[in-house]
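Undergrad: need a structure here:
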Amino acid sequence: MDSPPRRVHSGSRRDDAARLAVLRAADDLLVEHGFSALTIEAIARRAGVSKQTIYRWWPSKVEVLLDTLIADSVKQLPVPDKATADSIRAYLRAFGRFLTREDAGKVLLALLAQAQHDPATAANLQQRYLGPRRALERELLTRAVDAGEVTLKLSADATLDALIGPIVYCALTGAPIPRALVDTLTETLLNA
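TA: Just a heads-up that it's a prediction; the model follows:
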């Protein structure tokens, strides 16, 4: 006698539409009201899901924002495949636009600010976003050096800090990010 087919347990499997609604709601609410006013309750209300749904998938608003940042960065700020001085310069310009014009850039800036006084946020941001992105950026520089496109005066990590740091500083302080800043940084630090 055949046994009845086993029922697949869906348990805490994420509904993709609900997941996207939560990420979009968190993104929008952060931009509208800022990090401190962002709550799981508000995200749930805007996304049309229960708080329990959010807490089942994410332990905190920081984790929701990290998932938002990771998903948006893949689409809006990919690290270039082509390893040239021009592609690196274009990536840095795109990074500046990402920080100043995109909601996901605002998420990154909010998480960086929160990380300054919350060690758990700092650790999660480093592990889930900054570390993996830095590895991709380091690989880009290494490929450009190996191809003879650029030579570095500093180590790859120090070069990335010197290239990215001023852009982040401008965005954090609300200052514009002049095209000439990115051009000068790349010309000075990359020896194309």
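
Undergrad: C-alpha from now on. contacts and neighbour counts both.
TA: Will do.

Undergrad: So which residue is smack in the middle of this protein?
TA: Nearest to the mean C-alpha position of the chain, by CA atoms, centre = their mean, lies residue 69 at 4.1 Å.

Undergrad: Another for comparison:
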Amino acid sequence: MTAIPNPQRRSEKSHQAILAAALGLCAEKGYARVTVEAIAARAGVSKKTIYRWWPSKGAVLLEAVADAVVTHTPFPDTGDLATDLHTHMSGIVKLLSSPPLGPAYSGILSEMGHDDALARAVDEELVGPRVEAAVGRLRSAQRQGELRPGADLGLAVEMLYGPVYYRHVLRRPPPSSERIASLIGHVLRSFS
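TA: As a prediction, this is how the structure comes out:
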């Protein structure tokens, strides 16, 4: 059984070097060809250091992806829900459709099919918190009268973001700005 990582024992410099190395290798070689050994070599740390902090390469890449998503795609609240959703969703599309995050996230998604621990981590560290944040933004719009009382906000999130992730998983071209605006319009009309 893998011990729970102790964040207090991390060197921040090594931590950032490991995340950068993992993303860089994933962009260069593809997720399947990235190994913990290669990440350690590029980051200038031991393999033992990586395993002390993360249980697998998927966990390393998940942290890197989750950090980037949270940092680069906040949920704005300007009082205009459609504009705020467009800003947020466009940011997600941009991150997922370009290296290094796009290939890393695709690899994580494929790895989840046979790694239950990674699947739980994705839900707990990325998907769950992001869905909560999205529902929070919709709840704010509901209080401001932009969405009807009693609207199923969880379903609205699924309807908004499902098509974006569908396109990503199936390696379809990312939606254009116009397509995102159209999707947002359709969904908001359903819940207004």
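
Undergrad: The residue nearest to the centre of the first structure matches what in the second structure?
TA: Alignment note (TM-score structural alignment): residue 69 of the first structure maps to residue 65 of the second structure.

Undergrad: now the residue nearest to the centre of the first structure, nearest residue through space, not along the chain?
TA: residue 104 (5.6 Å; CA to CA, 6 or more residues apart in numbering).

Undergrad: which one in the second structure is aligned with the one you found?
TA: Aligned partner of residue 104 of the first structure by TM-score structural alignment: residue 101.

Undergrad: for residue 46 of the first structure, same thing?
TA: Matched to the second structure by TM-score structural alignment, residue 46 of the first structure sits across from residue 42.

Undergrad: just checking, what packs against whichever strand or helix holds that match?
TA: Assigned by DSSP states H and E, residue 42 of the second structure falls within helix 36-43. Using 3 or more CA pairs under 8 Å, 6 or more residues apart in numbering; DSSP states H and E as the contact test, the elements touching helix 36-43 of the second structure are helix 12-29, helix 47-53.

Undergrad: What ranges does the first structure have for its strands?
TA: Taking DSSP state E as the criterion, the first structure carries no strands.

Undergrad: can you pull out the helices in it?
TA: With DSSP state H, the ranges of helices along the first structure come out as 16-33, 40-47, 51-57, 61-76, 85-101, 103-115, 119-125, 131-146, 156-173, 179-190.

Undergrad: quick one: the first one aligns where in the second structure?
TA: Using TM-score structural alignment, helix 16-33 of the first structure lines up with residues 12-29 of the second structure.

Undergrad: mean shift between that stretch and the first structure?
TA: Its matched residues in the first structure lie on average 0.6 Å from stretch 12-29 of the second structure after superposition (mean CA distance after the TM-score superposition for the first structure).

Undergrad: ok, and what's touching that stretch?
TA: With contacts defined as CA atoms under 8 Å, 6 or more residues apart in numbering, stretch 12-29 of the second structure is touched by 31, 33-34, 38-40, 42-45, 50, 57, 60-61, 63-64, 99-101, 103-104.

Undergrad: With that, I have no additional questions.
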